[in-house]
Structures are given as structure tokens and as C-alpha cells.
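Undergrad: Pasting the sequence and the predicted model now:
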Amino acid sequence: MSQIRSQHPQSPNGQDGRPIFEMRAGGLHLTIHRVPYWLFSLVAAIGSGGGAAWLFR
């Protein structure tokens, strides 16, 4: 039986090297390995405020 090898090797800190998000569209290749949580919380705060303003206009 042959052994299946992953394309993404494991990093020394114990996390595998697989990206969280990977998109390929034509010549564009977008890969996200780590989410900056401050950016995620900022987008959520702005989005929820904008959604509330739109909902209760």
C-alpha cells in the first residue's frame, strides 16, 4: 500500500501547513494561512453597525 503525502508540510510548531482559505481563479492565487483577529473583529463591528443602520432606517 502506498503512503499518501500531503502537499502542505507540517510546521515545527505543530500546526500543519495547510492554509485556512485558498482561492484560484485564472491567474489569481489567493492563500490565507493566518487570520489577523483584530481585522476580523474590526470588519464584524463595522458590518454589524452598518447592518443595524440599514435595518432601522
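TA: Ah, there it is. Numbering: from 1, shown residues only.
Undergrad: can we go C-alpha only for contacts and neighbour counts from here?
TA: Noted.
Undergrad: Buried ones in the strand or helix carrying L30, by neighbour count?
TA: Using DSSP states H and E, L30 sits within strand 28-32. Of all the residues in strand 28-32, not one is buried under the rule 16 or more other CA atoms under 10 Å.
Undergrad: structure B:
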Amino acid sequence: MSAKEQVLNLLKENSEAMKAGEIATALSIDKKEVDKAIKALKEEGSITSPKRCFYTKA
């Protein structure tokens, strides 16, 4: 499973918005990979940012 899929699945399971660092820790993957995945998912419209540096499913 790609980092992008892992991030999206985690955000779908979690009801609260999460920071990139929290996502990286929860998934045990590098924060840079999480940042890339978040950027791609935001461009697709799959996730949103309710407040600065926090992300949740769209």
C-alpha cells in the first residue's frame, strides 16, 4: 500500500483532524513521505485542511 493510501485510510478512520507529524508517527513512515501524500491528496480533493497544518478527510 502506498503512503498516499495509508494516509487517506488513517484519516478516514480518525474523526479528528491530524498533523502531518502525528500521521507519520501513527503510520511509522517518514514525515517527508507523509507531506508528499498530503499534497497529492489535497490536490485531488480527497482531504481538506480545517485549520493550518491539520488535515482530515473531505
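TA: Sure thing, it's come through. Everything numeric here is computed off the predicted structure, so don't read it as measured data.
Undergrad: what's the TM-score here?
TA: Once the chains are laid over each other, their TM-score by TM-score structural alignment, normalised by the length of structure 1 reads 0.30; 22 aligned residues with a CA RMSD of 2.6 Å.
Undergrad: coming back round to it: output the contacting helices and strands for the helix or strand following the strand holding L30 of structure 1.
TA: Per DSSP H and E, the first helix or strand lying C-terminal to strand 28-32 of structure 1 is helix 37-55. On a contact count with 3 or more CA pairs under 8 Å, 6 or more residues apart in numbering; DSSP states H and E, helix 37-55 of structure 1 meets no helix or strand.
Undergrad: could you point out which element follows the one helix or strand I38 of structure 2 maps to?
TA: Take DSSP H and E as the rule and I38 of structure 2 turns out to sit in helix 31-44. On the C-terminal side of helix 31-44 of structure 2, the closest following helix or strand by DSSP H and E is strand 47-48.
Undergrad: who does that next one touch, helix- and strand-wise?
TA: helix 31-44, strand 56-57.
Undergrad: Which strands and helices lie in contact with the longest one?
TA: Same thing as helix 31-44 of structure 2. Counting by 3+ CA pairs under 8 Å, 6+ apart, helix 31-44 of structure 2 packs on helix 3-13, helix 20-27, strand 47-48.
Undergrad: Equivalent analysis for the last one, please.
TA: Other helices and strands packing on strand 56-57 of structure 2, by 3+ CA pairs under 8 Å, 6+ apart, are helix 3-13, strand 47-48.
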